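Novice: sharing a sequence plus its predicted fold:
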Amino acid sequence: MSSKQAKLSKWPGCAAAVWGVVFAIPSFVWATGSTFGAQSTVSPSLVKLAQDRVPWFVAVLVLTGLLKVFGAVVGVSLTQPRGRWLSRVAVFCGGGAAILLTWHGGLFVVQGVLVKTAALVVESTELVNWYLYLWGPWFLAGGLAFAAAVGQYVRHRADRRTLTRYGAVGALGALALSVAGVATGIG
């Protein structure tokens, strides 16, 4: 290990890990049927699904909570040099998370700005502030944390070209899935 690899800063990966754990908590809480924190910040139709403990929605909440915990594990994985296989997986997943979260948060912010400036009209504007000032920036912060963690990790590796390709494939794959989800009305 070179001295350059030894200087890998841990804060970006730790920030991504903390972001993942903090963001997982509401998913698990809402999966129990509690709507603490959701009543005024999330779409009423989603709150109703959580309150009614609709089985498929509870499963979605648990799955998203587990994915967020997995994101925390990826963040931790990006805090120190790993073996070749684990490095590639961590950079692939971290690159995907960076783009997915940044794209998602950016959509919330752009839509909120468009609604606030009356360039876009929506039926209900009661949640616009929450998505513009809370959820959008929260997703952006997560995306930037993962981007910084991946960048920091790759920068200090001897195999940075290979890792950069893995990160790019993860990022492009996540972007393609997200764009397809938005285009089909799923995401």
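Specialist: Ah, there it is.
Novice: going forward, measure contacts between C-alpha atoms and count neighbours the same way
Specialist: Noted.
Novice: mind listing what Leu66 touches?
Specialist: Counting by Cα atoms under 8 Å, 6 or more residues apart in numbering, Leu66 touches Ala24.
Novice: which element is it on?
Specialist: Element membership for Leu66, per DSSP states H and E: helix 55-77.
Novice: second structure for comparison follows:
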Amino acid sequence: MTHVTGRARWPGYAAAMWGFVFALPSLYWAAGGMAGAATTVSPELVRLAQDRVTWFVVTLWVTGLLKIAGGLLGLALVHGRGRRANLFLQLAGWGAGVLLVWHGGLFLVQGLLVRGGVVTIAPELLPVSRWYTYLWGPWFVLGGLLFIAAARTRLRSLTDRRSAAIAGALGGLGALALSVAMLAAGVG
């Protein structure tokens, strides 16, 4: 069998819904809407969006489209067929899941360190820090866990699990290595 059946479909559908819902703010802000931005994201990013800085607006559009692609990945983890599709879906599903959990975890840890007084930030950033700690961090972690659950569920439905499991491990480790490298370079 090369597709997920029955009640086991819910993680893929939930990951798809997560991606589509998460695309909405990016696309809204890319189109020029600013409601909610000033209180929930970094003031620096809000200024770039308000000033309609071209590279940043393009980044918002690309980010929105990538989130839509994530939604499509969630659906493909339920409905995709074929050996090559299985390898790609494991690579992408685990890669997306690990990257999202890692990214959200960083938001949570940093926010909790700020809340605990271990790390200090500018006072004007405290309200935004709360959003990153209690909304964005958990939202990223939730999405990551959904993609991991969908990829794992799909893997269990396969007859040839070995190659797909290797592809999934490469996706997860590759995403983590890329993110750590970006963080070390000061880009993340």
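Specialist: In hand now; what should we look at? Everything numeric here is computed off the predicted structure, so don't read it as measured data.
Novice: got the contact list for Gly143 of the first structure?
Specialist: Contacts of Gly143 of the first structure were listed using Cα under 8 Å, 6+ apart, and they are Ala97, Ala98, Ile99, Leu100, Leu101, Thr102.
Novice: leaving out sequence neighbours, find the closest residue to it.
Specialist: Leaving aside its chain neighbours, Gly143 of the first structure sits nearest to Ala98 (4.0 Å; criterion: Cα to Cα, 6 or more residues apart in numbering).
Novice: so which helix or strand takes in that neighbour?
Specialist: Assigned by DSSP H and E, Ala98 of the first structure falls within helix 84-116.
Novice: show me which residues of that helix are buried.
Specialist: Neighbour counts over helix 84-116 of the first structure (16 or more other Cα atoms under 10 Å) mark 87-109, 111-113, 115 as buried.
Novice: measure the counterpart of Gly181 of the first structure in the second structure to Leu155 of the second structure for me?
Specialist: Correspondence of Gly181 of the first structure to the second structure, assessed by TM-score structural alignment: Met182. Separation of Met182 of the second structure from Leu155 of the second structure (Cα to Cα, to the nearest Å): 29 Å.
Novice: higher neighbour count, those two?
Specialist: For Met182 of the second structure versus Leu155, neighbours defined as other Cα atoms under 10 Å are more numerous around Leu155 (24 against 12).
Novice: so how far is Ala49 of the second structure from the more buried one?
Specialist: Distance from Leu155 of the second structure to Ala49 of the second structure, counting by Cα to Cα: 40 Å.
Novice: repeat that for Val98 of the second structure.
Specialist: 28 Å.
Novice: excluding its backbone neighbours, what's nearest Pro11 of the second structure?
Specialist: Excluding its sequence neighbours, the residue lying closest to Pro11 of the second structure (Cα to Cα, 6+ apart) is Ala150, at 4.7 Å.
Novice: tell me how many other residues crowd the equivalent of the one you found over in the first structure.
Specialist: When the first structure is aligned by TM-score structural alignment, Ala150 of the second structure is paired with Ala149. Using other Cα under 10 Å, Ala149 of the first structure has 32 other residues around it.
Novice: ok, Ala149 of the first structure - contacts?
Specialist: By Cα under 8 Å, 6+ apart, the residues touching Ala149 of the first structure are Lys10, Trp11, Pro12, Gly13, Ala16, Gly75, Leu78, Thr79, Gly94.
Novice: residues contacting the strand or helix carrying the fifth one, please?
Specialist: When elements are assigned from DSSP H and E, Ala16 of the first structure belongs to helix 11-31. Contacts with helix 11-31 of the first structure, where a contact means Cα under 8 Å, 6+ apart, come from 35-37, 50, 53, 57-59, 61-62, 64-66, 68-79, 142, 145-146, 148-150, 152.
Novice: which residue would you name as the spatial centre of the second structure?
Specialist: For the second structure, the residue nearest the mean C-alpha position is Leu100 (4.0 Å; Cα atoms, centre = their mean).
Novice: now that residue: how far from Gln110 of the second structure?
Specialist: Distance of Leu100 of the second structure to Gln110 of the second structure, computed by Cα to Cα: 15 Å.
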